[in-house]
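Novice: Please find the sequence and the predicted model below.
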Amino acid sequence: MAKIPGVRPPDLSELTRAQDRMTFLYLERCVIHRESNAITATDERGTIHIPAASLGALLLGPGTNVSHAAMTLLAESGSTAVWVGERGVRYYAHGRSLARSSRLLQAQAELVTNRSSRLRVAREMYAMRFPGEDTSGLTMQQLRGREGARVRRTYREQAALHGVAWDKRRYDPDDFSSGDPINQALSAATTSMYGVVHAVVVALGCSPGLGFVHTGHVRSFVFDVADLYKAEYAIPCAFEIAAAGYADVAAETRRAMRDRFRDGRILERCSRDIHHLLLPADEPEADDLGPDVVRLWDGGSRTVAGGTSWDGEVDW
């Protein structure tokens, strides 16, 4: 048999689980290529090597030129490539999933398309933000009101802690530089959070668009999950950076968020929380990096093997 051309894809055993990876790396104005099983980024200062198999999300900013070989390696390694705008604050597109199983995706679809189970998951998401409080009897309107009060209180507390003047969240998505430093920092921190959560959602094989609280947007589930951590990571980080008076608020915020993600093991936590929300409590968290096996639905609860001729099973 003739040898298949191209570089051999990495074995599953060579890949790092989504929850154990580096969170994200933002690159701009450089040429991105591949050398063996590493991604290389080259600019006028030289070349750096990035281990693709241990990277969660690669945020590709303006001026990046990516080779076919580099994108192939990212896809085979399950690293999500996210195309973003200037300073990493506008999202354009993302790469493929690391998962081989549709188990979580099917659970997500079943839960979100039933009103009672969707409400149960939404309540659990809010319960995770209000530890010790009973949210089981609250309506979505009551939960939204309580969440809004919590976020406003967090803004006020962080402003007082860091001595930052605060009025309200105000930004122009078409003009990042028009915002004051704190709103610029909040935008950059939130985008970093979305990028990392999106990487975990996609790597686990879930649908970014099937949200429980958010709805109608292609990243509704990403927003749902990111909101679990925003008041803990993004808001405090943004106020800390704004208080420091940096000239490049966006870049400093991204670096600070990356440090917080690493220290807080956000990938592991995010993966665990998604499994908790979507799977029954008595079902163990499994690694979905199994072999590429395609099966056929048999009309009930049974499945049969794919890639098989079944013409002899039924009389025509």
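Specialist: Everything's here; your move.
Novice: use CA for all of it now, contacts and neighbours both
Specialist: Will do.
Novice: doesn't R96 make contact with V202?
Specialist: Yes: counting by Cα atoms under 8 Å, R96 is a contact partner of V202 at 6.9 Å.
Novice: quick one: which of these two has more around it?
Specialist: Each of V202 and R96 has its neighbours counted (other Cα atoms under 10 Å); V202 has more, 23 against 17.
Novice: The structure to be compared is supplied as follows:
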Amino acid sequence: MSNNFGAPKTKLNDLDRTQDRITFLYLEHARINRKDSAVTVSTKDGVVFIPSAIVSVLMLGPGVDITHRAMELIGDTGMSVVWVGEHGVRQYAHGCSLNHSARFLQSQAKLVSNVRSRLAVARKMYQMRFPDEDVSHMTMQQLRGKEGARIRRTYLKQSQRTGVEWKRREYKVDDFNSSSTINKALTAAHQALYGLSYSVIVAMGASPGLGFVHTGHDLSFVYDFADLYKANYSIPVAFESAAKYGDKDIADCTRREMRDVFAQGKLIVQMVKDLKYLLNVNDQSEVSVMHLWDDKEGLKKFGVQYMTPDYEDDKY
């Protein structure tokens, strides 16, 4: 018989892999609780049950009331939580998802701490945008200029394709509704992409703050990673949404379109693959492994009481 205290904590091996999960859900003006192994969302229209282990990131907008029991379940099942402002424009806080390995973090820290390896990863990111060109000898200044030109062409191409007028990218963080329809759609689309990027990064055990192109912000790597997918996901979806829906409820409509495109394109699967490629992590497993480090003997077994013969007190 079910009860409000929930089912036993789910074992790590029973959880859906990051790449197999639903992309994201955005909620506002709702009460979030739990029942057994499901998150319950109560609104004026009724109650919806969400299996928490199959969602990657939950974006919580204004007017959300969430219980301690719900957060406990979310933490146990590895769902990322991002508290955002109205329309998802601002990120106020985030909760880390389930992650039991330091492989990605160790590799990322090593790569970003050396100028040559950092530049190599940055070039990898730009090479993914220009698969038919060799960017291995370009400077960061040249790469930034090349990427800027590509994005400007992408905006123009999508404007011509959809018939949506395009002037330039502009928005006010404190006044979402002051922007043009297409700029509001772009903001909503990019925020959804940032949320999904953040979720994959932390779920795999990497750091959102250790960026290779962006730097100095606690989400620098999120911006690095999301930029890989804007031209194929958030930008075309924003233009299509602006053409299809106009200004009415453009943020909500754009988020729904992004959700569907993420699922259809299996973007999470691609993100997991790309993250492993960028950070040079070849291990296919996502199992928790812990060792003790030794400067001479390498990795040692964890959970063992070691004794040094030189010290008599060690045997006590």
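Specialist: Looks like it came in fine. These numbers were taken from a predicted model, which means no experiment stands behind them.
Novice: picking up where we left off before, now do the shared contacts for V202 and R96 of the first structure.
Specialist: Residues touching both V202 of the first structure and R96 by Cα atoms under 8 Å, 6 or more residues apart in numbering: T80.
Novice: Quick one: the strands in the stretch 1-150 of the second structure, in order.
Specialist: Ranges of strands in the stretch 1-150 of the second structure, per DSSP state E, counting those that start in this stretch, are 22-27, 30-35, 38-43, 46-51, 55-60, 64-66, 80-84, 91-95.
Novice: Looking at the ones you listed, spot the one closest to L193 of the second structure.
Specialist: Between L193 of the second structure and those, the shortest separation by Cα to Cα is 9.4 Å, and it involves strand 22-27.
Novice: Just give me the mean distance for that closest one relative to the first structure.
Specialist: Mean deviation of strand 22-27 of the second structure relative to the first structure after superposition (mean Cα distance after the TM-score superposition for the first structure): 0.3 Å.
Novice: T16 of the first structure: neighbouring residues, count only.
Specialist: 18.
Novice: What sits closest to it if chain neighbours are left out?
Specialist: Spatial nearest neighbour of T16 of the first structure, chain neighbours left out: S54 (5.5 Å); criterion: Cα to Cα, 6 or more residues apart in numbering.
Novice: what about that neighbour, neighbour count?
Specialist: Using other Cα under 10 Å, S54 of the first structure has 21 neighbouring residues.
Novice: Which parts of stretch 275-288 of the second structure count as buried, going by neighbours?
Specialist: Within stretch 275-288 of the second structure, the residues scored as buried using 16 or more other Cα atoms under 10 Å are 275-276, 278-279, 286.
Novice: Repeat that for stretch 119-133 of the first structure.
Specialist: 119-127, 129.
Novice: matching residues in the second structure for it?
Specialist: Per TM-score structural alignment, the counterpart of stretch 119-133 of the first structure in the second structure is residues 119-133.
Novice: quick one: contacts of that stretch?
Specialist: Stretch 119-133 of the second structure is contacted from outside by 111, 134-136, 140, 143, 147, 212-213, 228, 278-279, using Cα under 8 Å, 6+ apart.
Novice: If we use 10 Å, what do you get?
Specialist: Stretch 119-133 of the second structure is contacted by residues 108, 111-112, 114, 116-118, 134-140, 143-144, 146-147, 150, 211-214, 224-225, 227-229, 231, 274, 277-280 when judged by Cα atoms under 10 Å, 6 or more residues apart in numbering.
Novice: which stretches of the stretch 51-200 of the second structure form helices?
Specialist: Along the stretch 51-200 of the second structure, the segments classed as helices by DSSP state H, counting those that start in this stretch run 68-77, 103-112, 115-129, 140-162, 181-203.
Novice: how much space between V31 of the first structure and R144 of the first structure?
Specialist: Note on V31 of the first structure: its distance to R144 of the first structure, by Cα to Cα, to the nearest Å, is 44 Å.
Novice: actually R255 of the first structure, not the one I typed
Specialist: 31 Å.
Novice: for T253 of the first structure, same thing?
Specialist: Taken as Cα to Cα, the span from T253 of the first structure to R144 of the first structure is 28 Å.
Novice: what about the residue nearest to F104 of the second structure when sequence neighbours are not counted, helix or strand, and which?
Specialist: Nearest residue to F104 of the second structure in three dimensions, chain neighbours excluded: A206, at 5.0 Å (Cα to Cα, 6+ apart). Using DSSP states H and E, A206 of the second structure maps to neither a helix nor a strand.
Novice: where's the counterpart of H276 of the first structure in the second structure relative to V222 of the second structure, distance?
Specialist: In the second structure, the residue matched to H276 of the first structure (TM-score structural alignment) is Y277. To V222 of the second structure, Y277 of the second structure is 16 Å away according to Cα to Cα.
Novice: How about A242 of the second structure?
Specialist: Counting by Cα to Cα, the gap from A242 of the second structure to V222 of the second structure is 25 Å.
Novice: now do Y92 of the second structure
Specialist: For Y92 of the second structure relative to V222 of the second structure (Cα to Cα), the value is 15 Å.
Novice: Thanks again, I'm all set now.
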